[in-house]
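Asks: My questions are about this predicted structure, shown below with the sequence.
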Amino acid sequence: MKRGWMKRRSRPRGSWRREKTIKFGIIDYGAGNLGNVHRALNGLGVENSVVDSAIEIKDAQALILPGVGSFAAGMEGLEKRDLVEPLCSELKKGKHLLGICLGMQLLFESSEEAEGIAGLELLPGKSKLFPVETVAKVPHMGWNDLKFEKNTGLISGLENFYFYFVHSYYLPISSVIKQHRLAVSRYRGIEFVSAVKKDNITALQPHPEKSGSIGLKFLRNFVEEVKNESYSRR
């Protein structure tokens, strides 16, 4: 079903006075959570639209890959809309992307949730199911902190690093190359990768759009990072 109310590009009040704008495309591949991300960006005064075609992905100056649901359904949604090739192509050209929750896991090679189904393979690694015998409760749902391993402008001005999580699968520390790890978290004794960054690709396991003022500040920092790099190229 088309989301007509979100399909039109949103230009928040007051944005006509801006001298510089970046068009952010929120990728619709049937994995939900588009509305929350759309409203969060609107609240920050960021020009954005929901995109679901190759030409729209190419037209956007930066991309967000949100998502709630299964790994298999996520990849099926991208493939059914013929978005895998154009998405990977734009990222390899240097276009910025923020992956969120399922959108982060899809960037990797595969998942235990869907054996035999390849992810986007932009990052090496495989997600695993939290062992219920260890954590007692799956999914991991609620507030948890991120321990950032690198100093980055993405966390500038954050009062704390508590974000909201909802996930059953996680990326083990050993599965992710150290230079790609941005932050780690712990759930009932299991340490996992909660944020990654490789060049123009940034991704979070938690939901910044559901994480109150801290999450919105992180999104603002991501937007500013994209703007600064984009304008430095001009």
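Replies: Alright, I've got the coordinates. Numbering: from 1, shown residues only.

Asks: rest of the way, CA atoms for contacts and neighbours
Replies: Noted.

Asks: Do a quick rundown of the helices in this protein.
Replies: 4-7, 34-43, 54-59, 71-80, 84-92, 102-105, 132-135, 212-232 (DSSP state H).

Asks: angle of the longest one against helix 34-43?
Replies: For helix 212-232 and helix 34-43, the angle between their directions (axes from the mean of the first three to the mean of the last three Cα atoms, to 10 degrees) works out to 70 degrees.

Asks: elements contacting helix 212-232?
Replies: Secondary-structure packing of helix 212-232 (3 or more Cα pairs under 8 Å, 6 or more residues apart in numbering; DSSP states H and E): strand 162-167.

Asks: elements contacting the strand it packs on?
Replies: So strand 162-167, by 3+ Cα pairs under 8 Å, 6+ apart, packs with strand 140-145, helix 212-232.

Asks: Just give me the neighbour total for E85.
Replies: Neighbourhood size, E85 [other Cα atoms under 10 Å]: 12.

Asks: Would you quantify the distance from it to W143?
Replies: 35 Å (Cα to Cα, to the nearest Å).

Asks: To R181, which of the helices of the chain lies closest?
Replies: Nearest of the helices of the chain to R181, taken as Cα to Cα: helix 102-105 at 12.2 Å.

Asks: which secondary structure elements does the closest one contact?
Replies: helix 71-80, strand 201-204.

Asks: Recalculate using a threshold of 7 Å.
Replies: Packed against helix 102-105, as judged by 3 or more Cα pairs under 7 Å, 6 or more residues apart in numbering; DSSP states H and E, are no other helices or strands.

Asks: how many other residues sit next to G35?
Replies: Using other Cα under 10 Å, the number of residues around G35 comes to 15.

Asks: and the longest strand for the protein?
Replies: What stands out as the longest strand in the chain, according to DSSP state E, is strand 190-198.

Asks: Tell me which residues of it come out buried.
Replies: For strand 190-198, a neighbour-count test (16 or more other Cα atoms under 10 Å) marks 192-197 as buried.

Asks: can you check stretch 223-232 too?
Replies: Buried residues in stretch 223-232 (16+ other Cα under 10 Å): 223, 226-227.

Asks: returning to what we had before: out of the helices of the chain, nearest to I201?
Replies: I201 sits nearest to helix 84-92 of all the helices of the chain, at 7.6 Å, using Cα to Cα.

Asks: what angle separates that closest one from helix 71-80?
Replies: Going by the same axes, to 10 degrees, helix 84-92 makes 90 degrees with helix 71-80.

Asks: Got another one to weigh against that:
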Amino acid sequence: MIRDLVSKPDFGSREMQTVASLSRWFQLECLAHTMAVRLGPTVRKGPFAGMRLIPVQLGSVLTPKILGTYESEIAHLFADLGRFRRVVDVGSAEGYYAVGCPFAHPHIRTLAYDTSEAAQRRCRQAAELNGVADRVEQREFCTPEEMAGLADGETLFVVDIDGGEIDLLCALPAERLARAEMIVEAHKHGATTTEEAIIPHFAATHDVTIYRQKVKEVDEPMLAQSPSFTRWLVTWEGRMNEVWLHLKPKA
């Protein structure tokens, strides 16, 4: 098959699209290694500037985190957490938010939920690396009832569970989460997206702001002379058309 792809390439075929995708990932991994060596695996800017990153990421990409462009569409929501005492991160992976929030805000404690043992291990490593292990509590599975019990008006929920957000957030009447401020990453759900279920479910209890993924600009001097494709690639987060919902309790 490889010989046919090289000798008679069909650039619209699924196979060639797969090759192109693998090529981007390979280039990105090479760039991530180079940047981690030259700049250090540390967040350069944004609300978590100075946070040290572990080299192996789960379901996300290292370079945007180093540059501080990772999910920059919602970064401002984490800049001032003064009105919260706790962050509940459901789908914490390697701990970018679960560790970043207490790292940037010394008064914050985090509950980090993830069913993956690898994620739990890396999140724990990241917490220890950044000196916040005593303020990051790890748990496995978050049920709707457990989440409702944590919604005390002083807790910020961060939810990214690859489509499972409907089962978590919409299983109970919206009134049970009426005091919960939530940042939710939406995903595809069958022929539609989870935002189409979540927004109407909370229409009576929350004001919803939608943030959509944008093209990122990078101002890192190391990349000043790089081709435009390279400058785009280092900010690419490995997905397209991402959507986040900020659900804020109605006054």
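Replies: Arrived safely, thanks for sending. All of these numbers come straight from a predicted model, not from anything done at the bench.

Asks: TM-score for this pair?
Replies: Taking TM-score structural alignment, normalised by the length of the first structure as the basis, the two superposed chains have a TM-score of 0.30; 106 aligned residues with a Cα RMSD of 4.9 Å.

Asks: And V135 of the first structure, how far from Y164 of the first structure?
Replies: Distance from V135 of the first structure to Y164 of the first structure, by Cα to Cα: 18 Å.

Asks: If you count surrounding residues, which of the two has more?
Replies: Applying other Cα under 10 Å to V135 of the first structure and Y164 shows that Y164 carries more neighbours, namely 19 against 14.

Asks: In three-state terms, label L245 of the second structure for me.
Replies: Look at L245 of the second structure: counting by DSSP: H, G, I helix; E, B strand; the rest coil, its state is strand.

Asks: wait, which of the buried residues of stretch 223-232 of the first structure is closest to F24 of the first structure?
Replies: Looking across these and measuring by Cα to Cα, the closest to F24 of the first structure is V223, at 8.8 Å.

Asks: just checking, A195 of the first structure touches P172?
Replies: No: assessed by Cα atoms under 7 Å, A195 of the first structure is found out of contact with P172, at 11.7 Å.

Asks: Name the residues of the helix or strand in which I166 of the second structure is found that are buried.
Replies: Per DSSP states H and E, I166 of the second structure falls inside helix 165-169. Buried residues in helix 165-169 of the second structure, counted by 16+ other Cα under 10 Å: 165-166, 168-169.

Asks: what helices or strands is the very next helix or strand once past that helix leaning on?
Replies: Remark: after helix 165-169 of the second structure, the chain's next helix or strand is strand 181-186, criterion DSSP H and E. Using 3+ Cα pairs under 7 Å, 6+ apart, the elements in contact with strand 181-186 of the second structure are strand 155-159, strand 243-249.

Asks: which of the buried residues of helix 165-169 of the second structure lies closest to L156 of the second structure?
Replies: The closest of the buried residues of helix 165-169 of the second structure, once distances to L156 of the second structure are taken by Cα to Cα, is L169, at 14.0 Å.

Asks: Identify the residue spatially nearest to that closest one, adjacent ones excluded.
Replies: P144 (6.6 Å; Cα to Cα, 6 or more residues apart in numbering).

Asks: thinking again about what came up before, just list what the longest strand of the first structure packs against, helices and strands only.
Replies: Right, strand 190-198 of the first structure is packed against strand 169-172, strand 181-187, strand 201-204 by 3+ Cα pairs under 7 Å, 6+ apart.

Asks: Give me the angle between it and strand 181-187.
Replies: Using the same axes, to 10 degrees, the direction of strand 190-198 of the first structure lies 160 degrees away from that of strand 181-187.

Asks: coming back round to it: mind putting the buried residues of stretch 223-232 of the first structure in JSON lines, distance to L182 of the first structure included?
Replies: Listed next are those as JSON lines, based on distance: Cα to Cα, whole Å:
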{"residue": "V223", "distance to L182 of the first structure": "17"}
{"residue": "V226", "distance to L182 of the first structure": "17"}
{"residue": "K227", "distance to L182 of the first structure": "20"}
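
Asks: circling back: turn the buried residues of strand 190-198 of the first structure into TSV, columns for distance to V50 of the first structure.
Replies: Converted to TSV, these look like this (distance: Cα to Cα, whole Å):
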residue	distance to V50 of the first structure
F192	30
V193	28
S194	25
A195	24
V196	24
K197	23
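
Asks: What helix or strand is the closest residue to L62 of the second structure other than its chain neighbours located in?
Replies: Once flanking residues are discounted, L62 of the second structure sits nearest to A32: 6.2 Å by Cα to Cα, 6+ apart. For A32 of the second structure, the host element (DSSP H and E) is helix 14-39.

Asks: Can you name the next helix or strand after that helix?
Replies: Criterion used, DSSP H and E; the element after helix 14-39 of the second structure is helix 62-67.

Asks: and S7 of the second structure, which of the helices and strands packed on strand 181-186 of the second structure is closest to it?
Replies: Proximity to S7 of the second structure (Cα to Cα) singles out strand 243-249 among those, at 39.6 Å.

Asks: angle of that closest one against strand 181-186?
Replies: Per the same axes, to 10 degrees, the angle that strand 243-249 of the second structure makes with strand 181-186 is 160 degrees.

Asks: on contacts alone, who are the packing partners of strand 243-249 of the second structure?
Replies: Checking 3+ Cα pairs under 7 Å, 6+ apart, strand 243-249 of the second structure ends up next to strand 181-186, strand 206-212.

Asks: looking at those strands, which is buried most?
Replies: For these, ranked by mean neighbour count under the definition mean count of other Cα atoms under 10 Å, the leader is strand 181-186 at a mean of 23.

Asks: Please find the angle between the direction vectors of that one and strand 206-212.
Replies: Angle of strand 181-186 of the second structure versus strand 206-212, following the same axes, to 10 degrees, is 40 degrees.

Asks: Need the contact partners of strand 181-186 of the second structure.
Replies: Identification of contacts with strand 181-186 of the second structure by Cα atoms under 7 Å, 6 or more residues apart in numbering yields 156-160, 163, 193-195, 243-249.

Asks: That strand vs strand 155-159, what angle?
Replies: Going by the same axes, to 10 degrees, strand 181-186 of the second structure makes 0 degrees with strand 155-159.

Asks: which ones are touching V51 of the first structure?
Replies: With Cα under 7 Å, 6+ apart, V51 of the first structure has these contacts: 25-28, 57.
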